[in-house]
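Peer 1: Coordinates only, no sequence provided:
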């Protein structure tokens, strides 16, 4: 197990334990109008994040929660580690002292000083909207893989996730959750705001957008990702990453990679699970919101709403 997984599990275990001691209203705080989990984020961290210096060769993964970032993050990390085997400095990547929790906005205020000591390439995940990322990310043209997923499956996955993790408020009914989701009262804010804001960067040369749905064709998607980040892997190495990042393989290994969170993160990994929860009223409200906010945008079209979100 890579060293950063030890830190991942330790941080998650602490967040789960802290969350159990909190009242629901204490589990989230607001920063710039967006809610974040108190157990893993803080105002001090966001203030310190402003001074974070991104590098042009950083490997960023951006995605709204429950869009598949843990799955695709595993793919990205594996690609970078596999590519690093061609590099004589690869052993630096396994230095326990040089590993950090992969999500940029999660951790302690001193995290960014430590990250300055990480060797390139740094693999960094984030759920943040682009305006809340440090200015250096876009100034230095760090490459960003933007992952998006259809909103109905995101909502469905988020519902089961938030009810399965003590660090987030739980919901007694799907109806209550759906109302909160549509109102953007979620950790990391509104799905619709997230995609709308990232759409402003859809044509940036340093941003590649891929959908959760199209990544089900894993081999082709992994190859495109590798090419975007100039990782220069052989077909055999690509296939190795594909084999290790299958949903079944990750689910079976989740206790080692994600600890107690594994069973919650890797629940189904399917497309169209929303049909088990949405009724006619939910569909109408979601369809109207998507039409109003995203249907005319580049990212909205890429989601292929009519294929993945219509009964």
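Peer 2: Structure's in. What do you need? The shown structure was predicted, so the numbers you read here are calculated from the model rather than taken from an experiment. Numbering: from 1, shown residues only.
Peer 1: drop to CA atoms for contacts and neighbour counts, all remaining ones
Peer 2: OK.
Peer 1: Helices of the stretch 201-311 of the chain, residue ranges please.
Peer 2: Taking DSSP state H, counting those that start in this stretch as the test, the helices found in the stretch 201-311 of the chain are 218-228, 235-244, 247-252, 254-258, 262-265, 280-293, 298-303, 305-308.
Peer 1: which stretch among those helices comes nearest residue 63?
Peer 2: Ranking those by proximity to residue 63 (C-alpha to C-alpha) places helix 298-303 first, at 12.6 Å.
Peer 1: Tell me the helices and strands packed up against that closest one.
Peer 2: If contacts are counted by 3 or more C-alpha pairs under 8 Å, 6 or more residues apart in numbering; DSSP states H and E, helix 298-303 sits against helix 191-199.
Peer 1: now the helix it packs on, how far from the centre of its chain.
Peer 2: 14 Å (C-alpha atoms, centre = their mean, to the nearest Å).
Peer 1: also this one, for the comparison:
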């Protein structure tokens, strides 16, 4: 009986998800964004950051939630219960996101200092007050191929984003930069360049997978904290993929716009999964395009560990 009741709940959730209309898309300065963001753009652009704000920035599906949970646990000295006080989107307002009843800007403005905020905006669209107030920023980047695959599956299950179509169709869309929040190449390169003139800690998803404790220590030092080794070990454990996947405060299981039965929000959390998705021709085409786009930067990524 319990199993039947659970199935009924899942069916109801899927029906509710199916009835949600897809979000419309528009553009700001040539970057594709959800239409409500564009309609709210003056409010977003004029957002007033504070000097003690911390901003977590990334391209979508590059390890954002992972980084957020690491930051929250460091800020709270490894207190696991405290980090589960609320869903992560309430702990760290998503700056540009616009919901039915409120927006990330509203949530941020209502939050006491010091605030930790999140954004997927490319460098040129970030509200100027973050630069003026010299806010600390943590940026996390992921190799383009894995990022593309993860973003594709995220779009299939998230009604807050456009329908990605088939994988082959999405491959073309991503290559042309016509996805939400714009070109991956422009995004990672723009933030990489900006770190030379602003307090930005630039992290790599692959390095976080390879040696999480080392990267968590970098974040700790960037935030001016000094935690004991056993606390760092606790943070490593509690920000592992398996633990976060089973944590309702990080896995968006109650978000009505996400259908986890189509693809889980936390899908695999590995490096190199692109090999299971790319055809040989797609890989060849991508590599050729990648060389051209990345010729003007020192930025480099690992595609496997």
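Peer 2: That came through, no problem. Values in this document were obtained by computation on a predicted structure and should not be read as measured data.
Peer 1: which stretch among the helices of the stretch 201-311 of the first structure comes nearest residue 30 of the first structure?
Peer 2: With C-alpha to C-alpha as the measure, helix 280-293 is the member of the helices of the stretch 201-311 of the first structure nearest residue 30 of the first structure (22.9 Å).
Peer 1: quick one: that closest one aligns where in the second structure?
Peer 2: For helix 280-293 of the first structure, the aligned range in the second structure is residues 280-293, judged by TM-score structural alignment.
Peer 1: Pull out the buried positions in the matching stretch.
Peer 2: By neighbour count with 16 or more other C-alpha atoms under 10 Å, stretch 280-293 of the second structure contains the buried residues residue 286.
Peer 1: Which helix in the first structure has the most residues?
Peer 2: helix 3-20 (DSSP state H).
Peer 1: Past it, which element shows up next along the chain?
Peer 2: strand 28-31 (DSSP states H and E).
Peer 1: thinking again about what came up before, contacts for the longest helix of the first structure?
Peer 2: 27, 39-40, 94-96, 99-102, 165-168, 256-261 (C-alpha atoms under 8 Å, 6 or more residues apart in numbering).
Peer 1: May I see the PyMOL selection of the buried members of those?
Peer 2: The buried subset of the contacts of helix 3-20 of the first structure, as determined by 16+ other C-alpha under 10 Å, is captured in PyMOL by this line:
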select buried, resi 27+39+40+99+100+101+102+165+166+167+168+256+257+258+259+260+261
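Peer 1: still on that earlier bit, superposed on the first structure, where does the match of helix 280-293 of the first structure end up, distance-wise?
Peer 2: Here stretch 280-293 of the second structure, set against the first structure after superposition, deviates by a mean of 1.5 Å using mean C-alpha distance after the TM-score superposition for the first structure.
Peer 1: what's the burial count for residue 161 of the first structure?
Peer 2: 21 (other C-alpha atoms under 10 Å).
Peer 1: did I read that right, it in a strand?
Peer 2: No: assessed with DSSP: H, G, I helix; E, B strand; the rest coil, residue 161 of the first structure is helix; it does not lie in a strand.
Peer 1: Would you mind finding the match for it in the second structure?
Peer 2: That one, residue 161 of the first structure, aligns with residue 154 by TM-score structural alignment.
Peer 1: Check the burial of the closest residue to that match other than its chain neighbours by counting its neighbours.
Peer 2: Of all residues not flanking residue 154 of the second structure in the chain, residue 265 sits nearest, at 6.6 Å (C-alpha to C-alpha, 6 or more residues apart in numbering). For residue 265 of the second structure, the count of nearby residues is 22 (other C-alpha under 10 Å).
Peer 1: mind checking what residue 265 of the second structure lines up with in the first structure?
Peer 2: So residue 265 of the second structure corresponds to residue 265, using TM-score structural alignment.
Peer 1: That match contacts residue 162, doesn't it?
Peer 2: No: between residue 265 of the first structure and residue 162 there is no contact under C-alpha atoms under 8 Å: 10.3 Å.
Peer 1: any idea how far residue 29 of the first structure is from residue 53 of the first structure?
Peer 2: 25 Å (C-alpha to C-alpha, to the nearest Å).
Peer 1: Hmm, I typed the wrong one, I wanted residue 50 of the first structure.
Peer 2: Relative to residue 29 of the first structure, and taking C-alpha to C-alpha, residue 50 of the first structure is found at 18 Å.
Peer 1: quick one, which of these two is more surrounded?
Peer 2: Per other C-alpha under 10 Å, whichever of residue 50 of the first structure and residue 29 has more neighbours is residue 29, with 17 against 14.
Peer 1: which residues touch that one?
Peer 2: The contact partners of residue 29 of the first structure, taken as C-alpha under 8 Å, 6+ apart, are 35, 36, 37, 38.
Peer 1: same deal with residue 255 of the first structure?
Peer 2: Counting by C-alpha under 8 Å, 6+ apart, residue 255 of the first structure has contacts 261, 262, 263.
Peer 1: now do 6 Å
Peer 2: Counting by C-alpha atoms under 6 Å, 6 or more residues apart in numbering, residue 255 of the first structure makes contact with residue 262.
Peer 1: That one and residue 261 of the first structure, how far apart?
Peer 2: 8 Å.
Peer 1: Can you identify each of the strands in the stretch 51-200 of the first structure by residue range?
Peer 2: 59-63, 123-126, 143-148 (DSSP state E, counting those that start in this stretch).
Peer 1: The second one vs the second structure, average offset?
Peer 2: After superposition onto the second structure, strand 123-126 of the first structure sits on average 0.9 Å from its aligned residues (mean C-alpha distance after the TM-score superposition for the first structure).
Peer 1: which of the residues in stretch 34-46 of the first structure are buried?
Peer 2: 34, 35, 36, 37, 38, 39, 40, 41, 42, 45, 46.
Peer 1: Any idea how far apart the tips of it sit?
Peer 2: Start-to-end, stretch 34-46 of the first structure (C-alpha to C-alpha) is 12 Å.
Peer 1: for stretch 269-279 of the first structure, same thing?
Peer 2: Stretch 269-279 of the first structure has its terminal residues 21 Å apart, counting by C-alpha to C-alpha.
Peer 1: Check stretch 58-68 of the first structure too.
Peer 2: Start-to-end, stretch 58-68 of the first structure (C-alpha to C-alpha) is 20 Å.
Peer 1: quick one: it aligns where in the second structure?
Peer 2: Here stretch 58-68 of the first structure aligns to the second structure at residues 53-63, judged by TM-score structural alignment.
Peer 1: contacts for the matching stretch?
Peer 2: With C-alpha under 6 Å, 6+ apart as the criterion, stretch 53-63 of the second structure contacts 114-120, 135-142, 151.
Peer 1: Apply 8 Å and report the result again.
Peer 2: Taking C-alpha under 8 Å, 6+ apart as the rule, stretch 53-63 of the second structure contacts 64, 67-68, 113-122, 135-142, 147, 150-151, 154, 181, 184, 187-188, 205.
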